[in-house]
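> Could you work out the structure for the sequence below:
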Amino acid sequence: MSSKDGQAGGGAEGAPPEQLAFIRESVRKAKAPKAKPRTWRGAALAKELPVARVLVDKGVLHLDRYFDYAVPEELDADAQPGVRVRVRFGAGRHRVREGRREGGGLIDGFLVERVAESDYSGPLAALAQVVSPERVLSEELLGLARAVADRYAGGLADVLQLAVPPRSARAEQRPSPEPLPVPGAPEAGSWGRYERGAAFLESLASGGAPRAVWNALPGPEWSEELARAVAATLASGRGALVVLPDGRAVARVDAALTSLMGEGRHAVLTADAGPEKRYREWLAVRRGSVRAVVGTRAAMFAPVQDLGLVALWDDGDDSHSELHAPQPHAREVLLLRAAQDKCGFLLGSWSCTVEAAQLVESGWARPLVAGREQVRGAAPLVRTVGDGDLARDEAARAARLPTLAWQAVREGLRHGPVLVQVPRRGYVPRMACANCRAPARCRHCSGPLEAQGSGADLRCGWCGRDEGAWHCPECGGFRLRAQVVGARRTAEELGRAFPAVPVRTSGREHVLDTVPGTPSLVVSTPGAEPVAEGGYAAALLLDGWAMLGRPDLRAGEDALRRWIAAASLVRPQRVGGTVVVVAEPTLRPVQALVRWDPVGHAVRELAERAELGFPPVSRMASVAGPGEAVAEFLRAVELPPEAEVLGPVPVPVTAAGRPRRVGAPPPGEHWERALIRVPPGRGAALAAALKAAQAARMARGGGSGAGGGGGEAVVRVRMDPPDIG
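I've put the predicted structure just below:
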């Protein structure tokens, strides 16, 4: 310090406190840099709210947060919350929180909000581009996506990829139609068959938010009843959303809505429509031009304005479970929407899942059912063929069609088409010795032997080798029988037995929508049954043991759901409709089918699961991957104190050449899976713990089930896995 400085300092020390404070403030201002206009690389920034908070579309958990960017003045007008933007986001160049330096390539994102200042103290990179001024991400949709991500231990960007369809510039340029006037309330129609059906419609039409689990009566009226529920909601000035399992169901409800209210009042959102048309329909909903939506799984996020009703048909169908991360189920998403928007909720099916029974038992929803007289008047006659009957009918046992089934087919063909449900696709999925029933296996790899066609040699389902000289190693027999015969083989057998009757097949390769009401045989796999004009005269439900014998918690529930779905297409008993199910009659699902009591079956299943601590009473998650990776993940995750870890156990290996299930290990890899269970009310804590552990692992370079890569082995985490064995 110089002497001059010392004198100056001494003078300041003797000054009064107020003057001393003034001197110090003057020195601070003199040393501070002169204020300059806010710029970024010489370009002026927006004068108001110059910071944009952006969700980048990276889809990795450790980057599941917002990043701050500067808003250039030329983008100020278009850079509004909800628009798509492009920003620079290079690997390894991000700051610990929202700050960004320039570098890296351009990446898509959503502008979430505009703020005056950033928490980051360094320079911010600027928005590179506003892709479109169309505000596709509303505050309500963002809140729903965040709730779904939290429930399923996933990332917000992954959920928004499911919620917001890809952009089509041509669709954005086309103006949406003007909204049509509010329609009048519909008549109750066939809703009058249900004990509280008319009251449910009246509540929707008057602006109420009723919540119901609807056990629909058999027959085709369900699509018209859904349409009337939508029309009643529109009559109150609100919007409605209906999610269905497949395009065929969507087409039926679409036709019912058009017939009831005319065209232009609802949008159809399905993947079959093509990206441009689907985005155009989605924009019409987002802009408020259309207040009702009917669609498949992806429509569960449709941005319906002033939502008054969310409805889901057949929640037990596998199609409602999303295949992409974080793999949400449409039922749970609609439950979140009903709570968020305080709107009505309708869960309908011919059958009843355990989750639906839990909604009623908890009091959250009310049952919407018909009286027993109505049920008996609408349902077909159900007859059973068990092991005892097959044992007394050896020829029919070998042919898999007992005498009672043949009689039902012959009688049914006198009056109309007959449906034959086969639980497996293809020709003959599995073969066994005709003498001792030992499975036929390949001599080289012990894989299952299959018959590819009539008279064709056997072929191994694992290694693909042909087997032309098989004999049973257990008893020495040379004759084979089908363990489960597929649709093609069944069609061949029935065609030979009834040569003058047309035989149609419906399955994965070719699904029929409708068949004429004239006599014919329709062989179908579960879920692919076409609707017959006037209903089927009879139905055969074959190989029930194959559906009931699956090592899965939902085997009985799923078998009953598929049986009832097929039987609901058959004419009522009063006009001769008959269903024959080949399954042990003493089993609970078979008895529920005979009595036509899916609700009672679901209630008993729920009670058993509550006693054993199984979902949906508890929340459960699965952790799958190579054994060492799973063990390391379980050591690192900070689970809630109440959590119980089950396993790990080996995951079945996918055979070479076979389609791989979602979540199954790649061919040749050996994985393990652990289940983590928590009691009711702790699901959110479990999801948060798993998400934090997976995010930390990915930040270190570990792989994930959502496409993350790195040096570590892949570990897949899934909340509420549909199959827990």
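
> can we go C-alpha only for contacts and neighbour counts from here?
Will do.

> ok, and for stretch 665-676, which residues are buried?
Pro665, His670, Trp671, Glu672, Arg673, Ala674, Leu675, Ile676 (16 or more other C-alpha atoms under 10 Å).

> burial of Gln116, as a residue count?
In this structure residue 116 is Ala, not Gln. A count of neighbours around Ala116, defined by other C-alpha atoms under 10 Å, yields 11.

> Figure out the helix or strand that the nearest residue to it once chain neighbours are set aside lives in.
Spatially, and ignoring its direct neighbours in sequence, Ala116 is nearest to Leu49 (4.1 Å; C-alpha to C-alpha, 6 or more residues apart in numbering). Leu49 is part of no helix or strand, with elements assigned from DSSP states H and E.

> rewinding a little: which two in the buried residues of stretch 665-676 are spaced the farthest apart?
Largest separation among the buried residues of stretch 665-676 by C-alpha to C-alpha: His670 and Ile676, giving 20.2 Å.

> re the thing from before, CSV please, covering the buried residues of stretch 665-676 and showing secondary structure and distance to Gly6.
As requested, those are exported to CSV (DSSP: H, G, I helix; E, B strand; the rest coil; distance: C-alpha to C-alpha, whole Å):
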residue, secondary structure, distance to Gly6
Pro665, coil, 77
His670, coil, 78
Trp671, coil, 76
Glu672, strand, 76
Arg673, strand, 75
Ala674, strand, 74
Leu675, strand, 74
Ile676, strand, 71
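
> now stretch 135-149, how far from the chain's geometric center?
Offset of stretch 135-149 from its chain centre (C-alpha atoms, centre = their mean, to the nearest Å): 17 Å.

> contacts for that stretch?
Contacts to stretch 135-149, defined as C-alpha atoms under 8 Å, 6 or more residues apart in numbering, come from residues 80-84, 110, 112, 154-156, 159-160, 163-164, 283, 286, 301, 303, 326, 328, 333, 336-337, 340.

> Let's see that with 6 Å instead.
Gly82, Val83, Gly155, Leu156, Val159 (C-alpha atoms under 6 Å, 6 or more residues apart in numbering).

> what comes up buried for it?
Arg135, Val136, Leu137, Leu141, Leu142, Leu144, Ala145, Arg146, Ala147, Val148, Ala149.

> circling back to that earlier point, from the buried residues of stretch 665-676, which is closest to Ala693?
Ile676 (13.9 Å).

> check contacts around Leu569.
Counting by C-alpha under 6 Å, 6+ apart, Leu569 makes contact with Gly219, Gly535.

> can you tell me how far it sits from Glu533?
Here Leu569 is placed at a distance of 10 Å from Glu533 (C-alpha to C-alpha, to the nearest Å).

> Ok, Gln358 next?
Taken as C-alpha to C-alpha, the span from Gln358 to Glu533 is 36 Å.

> Tell me which of these two has more neighbours.
For Gln358 versus Glu533, the count of surrounding residues by other C-alpha under 10 Å is larger for Gln358: 18 against 14.

> To compare with the earlier structure, here is another sequence to fold:
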Amino acid sequence: MSYVQNLRGVVTASTAKRPGERREAPELPVAQIAVDTPLTHLDRPFDYLVPETLAQDAQPGVRVRVRFSGRLVDGVLLARLARSEHEGRLGWLERVVSPEPVLSAELVELCRTVADRYAGTFADVVRLAVPPRHAKTEAEAVPEAVVPAPVEPPGRDGWNRYRHGAALLDAVTEGRRAHAVWQAVPGEDWPSRLAEAAASAVAGGRGALVVVPDQRDLTRVAEACIASVGEELVAQLSADMGPAKRYRSWLAIRRGAVKVVVGTRAAAFAPLSDPGLLAIWDDGDDLHAEPRAPYPHARDVLMYRAHATGAALLVAGFARTSEAQLLVQSGWAREVVAERTELRASAPRITPVAETEAQLVDDPNARAARLPRVAFDVARAALGRGEPVLVQVPRSGYVPGLACAQCREPARCRRCAGPLGLPRAGADGLELAGAPSCRWCGVTDTAFRCAACGSRRPRATVVGAVRTAEELGRAFPGFPVRGSGGGSNVRTSVPNSAALVVATPGAEPWVKDVPGGAGYGAVLLLDGWALLSRSDLRVGEETLRRWMAAAALARPHQAGGRVMVAADPELAVVQALVRWDPAGHAETELAARTELGFPPSVRMAAIDGVPTAVADVLASARFPDSAEILGPVELEPGSAGEQRERALVRVPRGDARALAAALTAAQAARSARKAPEPVRVKVDPHEI
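Just a heads-up that it's a prediction; the model follows:
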């Protein structure tokens, strides 16, 4: 007989193992496991005993299965311990799903930080960070970590155009902390600049991670990185790759077989060891905001990661968000911008329609017309030179909405009060199918009558990209019209030849065989009122970002490049576009938000749900004394028709942690008592 110290006390055990009996691992017999459960009050590690048979495979970071509340659930092993502080009886680790570690210590800390920052759970963040296991792919021979051939530091010519640009690359190469906000000039070959920054990190012996909004940008940046450091050192990571290919790429990153990772928002959690550069392009794009709980933003994830690892952080884009401006004003980041002389040499000539009295005299309806005569002249001149013309339209489709032609009241269905629209017909979808029909219930309204004034004449509120393409085809006969946008119909590029390209924001194709893709002879930005009339905190910032993305594809003004924006020339956002001054607009926007108490000058959380659930959270949460509650206000009914409300809670930035902790505790209390009404909590929601 011998005495064995186990976690349930000192007991007498036989040295012989009975059939079916499990014996603890001789060393570090306790495993701390994060159980995959959505319940907030259970968001903590649990201790389990490690059987001797699993001692070798049960290493930190691996996927496991344990019995929790009487059923087998998934989990991740966080650490092995010699003893547990739990005084009760411990359960056994049932199975190691795979000996492949999926979470390093750095990623465990990052996931915990993101969960705490966004009032979420660790399990929710892990689901965002680690792709689902693909057993067949995991069994394949994935290249192990290799020592890459030395990479020479890239040239500095492209970055010498910007103040502090070369210094940024030097800091990345030398492995120093560097935080920068980069504003690219119009026509910039920005994928090559990001590739040069990534190559600088590789030349310094570290890795690089670049996060972009969508697959089109991913392809461009990946190709530029391959040209800089070689295909064997570059991996792509996005949901569009498919489960097997994505998991194969993720494994190659985790095993150290690559040094440069290019991906979409989930790539912010990529298991890249020793990152030297973390970069994000166009951080204002909605695609960077995760739509699943706890709704983190890729920019913030990279910021936390840069702080924890000492990597350089680069926030880049043609425009600048208020969040990026706050980084500059606080001194945490330095701006990398071009001098005005360099900017003037690269930018096209940007003008609003009817900017002068002479134009109004020549065309009195210039400001009311959707495409005034001066814009037609600009497009006709570019087409005559054999250059493509880009036309940006805010909405896809044919006629997205209808309103009363007399009083402009939105046209509503008489059955369900849903919005009315005109259906399309024909093989090309360009013909009207007949009477207006409801977008919600599908009922056709053969006898439209405005509920406000009684008029029977509807009119289009916004003309979509399809209708615009049809109209331009008639106005410019003999020239091809190409569309881009609206679901899967998104073009990556267009030939450098005379054509009209109609695109929705974010779907603008670049011109082939032109540096940076800036080969359009003219860019027409239509229906500016549709972008600026949205009820959104970021309406001005978002409109400028979309306009700049399109205008950056125009040729320089020396080469005849023109940009025309159909909006009031006195608006601040129009003036910022004309001057190409994203930094000045972001500074003004941030000052206005600070005065009004809006993010990012404060921390704000949105609580959505049925009225009883929202009231429950507000009553039980112990917010800091500085908290201010706004609302609740009614929202659109849910999918089941239930009434929904939203309450906003804002605090100074210094109380951000206290706000998240209060919301987490309130949700934990609700989950502990099994509250039936669901509630959604979003910290710093991107869409308010």
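
> TM value for the aligned chains?
TM-score for the superposed chains, counting by TM-score structural alignment, normalised by the length of the second structure: 0.92, backed by 660 aligned residues with a C-alpha RMSD of 2.0 Å.

> coming back round to it: which position in the second structure pairs with the residue nearest to Ala116 of the first structure?
Per TM-score structural alignment, the equivalent position to Leu49 of the first structure in the second structure is Leu28.

> Would you confirm that that match contacts Leu81?
Yes - using C-alpha atoms under 6 Å, Leu28 of the second structure makes contact with Leu81 at a distance of 4.8 Å.

> okay, which residue is most central for the second structure?
Computing the C-alpha centroid of the second structure and ranking residues by C-alpha atoms, centre = their mean puts His288 first, at 0.7 Å.

> Next, the mean deviation of the top strand by length along the first structure compared to the second structure.
Under DSSP state E, the strand in the first structure containing the largest number of residues is strand 106-115. If you overlay the two and look at strand 106-115 of the first structure, the average distance to its match in the second structure is 1.0 Å (mean C-alpha distance after the TM-score superposition for the first structure).

> Relative to the second structure, which residues correspond to that strand?
Per TM-score structural alignment, the counterpart of strand 106-115 of the first structure in the second structure is residues 72-81.

> Need the residues that contact the matching stretch.
With contacts defined as C-alpha under 6 Å, 6+ apart, stretch 72-81 of the second structure is touched by 28, 30-36, 60-66.

> Give me the ChimeraX select line for the residues you listed, limited to the buried ones.
Restricted to buried positions by 16+ other C-alpha under 10 Å, the ChimeraX selection for the contacts of stretch 72-81 of the second structure reads:
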select :30,31,32,33,34,35,36,60,61,62,63,64,65,66
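
> tell me the two of the contacts of stretch 72-81 of the second structure that are most distant?
That would be Leu28 and Asp36, which, of the contacts of stretch 72-81 of the second structure, are the farthest apart (C-alpha to C-alpha) at 22.8 Å.

> Leu472 of the second structure corresponds to which position in the first structure?
Under the alignment (TM-score structural alignment), Leu472 of the second structure maps onto Leu494 of the first structure.

> whoops, Leu218 of the second structure was the one
In the first structure, Leu218 of the second structure lands on Val250 (TM-score structural alignment).

> check contacts around that match.
By C-alpha under 6 Å, 6+ apart, the neighbours of Val250 of the first structure are Gly295.

> host element of it?
helix 247-261.

> what's the longest helix seen in the first structure aligned against in the second structure?
As assigned by DSSP state H, the longest helix anywhere in the first structure is helix 683-699. Mapped onto the second structure using TM-score structural alignment, helix 683-699 of the first structure covers residues 656-672.

> Okay, buried residues for stretch 416-432 of the second structure please.
Residues of stretch 416-432 of the second structure classed as buried by neighbour count (16+ other C-alpha under 10 Å): Gly418, Pro419, Leu420, Gly421, Leu422, Pro423, Arg424, Leu430.

> do the same with stretch 142-150 of the second structure
Result for stretch 142-150 of the second structure [16+ other C-alpha under 10 Å]: buried residues Pro148.

> what residues does it touch?
Stretch 142-150 of the second structure is contacted from outside by Arg255, Gly256, Ala257, using C-alpha under 6 Å, 6+ apart.

> from the residues you listed, which single one is nearest Val614 of the second structure?
Arg255 (44.8 Å).

> Looking for the alignment partner of that closest one in the first structure.
In the first structure, Arg255 of the second structure lands on Arg287 (TM-score structural alignment).

> what ranges do the strands span in the stretch 1-150 of the second structure?
2-6, 9-13, 30-35, 46-49, 63-68, 71-81, 91-98 (DSSP state E, counting those that start in this stretch).

> which residue in the first structure lines up with Leu371 of the second structure?
Residue pairing (TM-score structural alignment): Leu371 of the second structure is matched to Leu401 of the first structure.

> and the gap between its match and Tyr194 of the first structure?
37 Å.

> now swap in Trp545 of the first structure and tell me
Distance, Trp545 of the first structure to Tyr194 of the first structure, by C-alpha to C-alpha: 33 Å.

> More neighbours: which of these two?
Tyr194 (20 against 16).

> neighbours around Ala452 of the second structure, how many?
Ala452 of the second structure, neighbours per other C-alpha under 10 Å, totals 13.

> Please produce TSV containing the strands of the stretch 1-150 of the second structure, extended by distance to Ser601 of the second structure.
Shown next, in TSV, are the strands of the stretch 1-150 of the second structure (distance: least, C-alpha to C-alpha, whole Å):
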stretch	distance to Ser601 of the second structure
strand 2-6	53
strand 9-13	54
strand 30-35	34
strand 46-49	38
strand 63-68	40
strand 71-81	36
strand 91-98	45
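
> which stretch among those strands comes nearest Arg467 of the second structure?
Nearest to Arg467 of the second structure, of the strands of the stretch 1-150 of the second structure and by C-alpha to C-alpha, is strand 71-81 at 51.1 Å.

> quick one, the closest one and strand 63-68 angle?
With axes from the mean of the first three to the mean of the last three C-alpha atoms, to 10 degrees applied, the angle from strand 71-81 of the second structure to strand 63-68 works out at 120 degrees.

> Can you show me the helices along the stretch 501-650 of the first structure?
Secondary structure of the stretch 501-650 of the first structure, counting by DSSP state H, counting those that start in this stretch: helices at 544-548, 555-567, 588-595, 598-612, 627-636.

> between those helices, which gets nearest to Tyr279 of the first structure?
The closest of the helices of the stretch 501-650 of the first structure to Tyr279 of the first structure is helix 555-567. By C-alpha to C-alpha, the value is 32.2 Å.
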